[in-house]
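Visitor: The amino acid sequence is not available; the structure is as follows:
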């Protein structure tokens, strides 16, 4: 897999993140095939890359309550 430059992307915080700064993730929608995800408390740290279809399945499962603790 080739490297993806994330230095100029626009990140958005998850709507499921709480306001006190705990347990927050950020994602960017700037790539059609992958969804980069990072910890909002460590914006200069690494990002995980998920395939777009895998990420869509995860979001659907969270929204429907299929995941324990979600």
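Guide: In hand now; what should we look at? These numbers were taken from a predicted model, which means no experiment stands behind them.
Visitor: For the rest of this, base every contact and every neighbour count on C-alpha atoms.
Guide: Will do.
Visitor: ranges for the helices of the chain?
Guide: For the chain, applying DSSP state H gives helices covering 52-64.
Visitor: which residue ranges form the strands in it?
Guide: 12-13, 25-27, 34-39, 48-51 (DSSP state E).
Visitor: Comparison target, given below:
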């Protein structure tokens, strides 16, 4: 596997979507945003904090793994 690619993304203009799996508890929310280059994931309690960045293929692999319970 090659080296990970770091992509700088200005997320200020992105539309963040709360995960439906987060339920109604505002303290257990994950939000995602789609950019032209990456899918971003953040903790809604720390919106300015670290974010996970996935390529399109990486996002699909992540969701597949989560759905399988891996």
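Guide: Received, thanks. As the structure is a prediction and not an experimental result, all values here were calculated from the model.
Visitor: rewinding a little: would you format the strands of the first structure as a markdown table with mean neighbour count and distance to residue 19 of the first structure included?
Guide: Converted to a markdown table, those look like this (neighbours: other CA atoms under 10 Å; distance: least, CA to CA, whole Å):
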| stretch | mean neighbour count | distance to residue 19 of the first structure |
| --- | --- | --- |
| strand 12-13 | 14 | 10 |
| strand 25-27 | 20 | 12 |
| strand 34-39 | 20 | 14 |
| strand 48-51 | 13 | 23 |
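Visitor: In TSV, list those strands along with distance to residue 63 of the first structure.
Guide: Compiled in TSV, the strands of the first structure are given as follows (distance: least, CA to CA, whole Å):
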stretch	distance to residue 63 of the first structure
strand 12-13	16
strand 25-27	16
strand 34-39	17
strand 48-51	18
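Visitor: So which of those strands is nearest residue 68 of the first structure?
Guide: Nearest to residue 68 of the first structure, of all the strands of the first structure, is strand 25-27, at 18.0 Å by CA to CA.
Visitor: contacts for that closest one?
Guide: Identification of contacts with strand 25-27 of the first structure by CA atoms under 8 Å, 6 or more residues apart in numbering yields 11, 12, 13, 14, 17, 35, 36, 37, 38, 39, 40.
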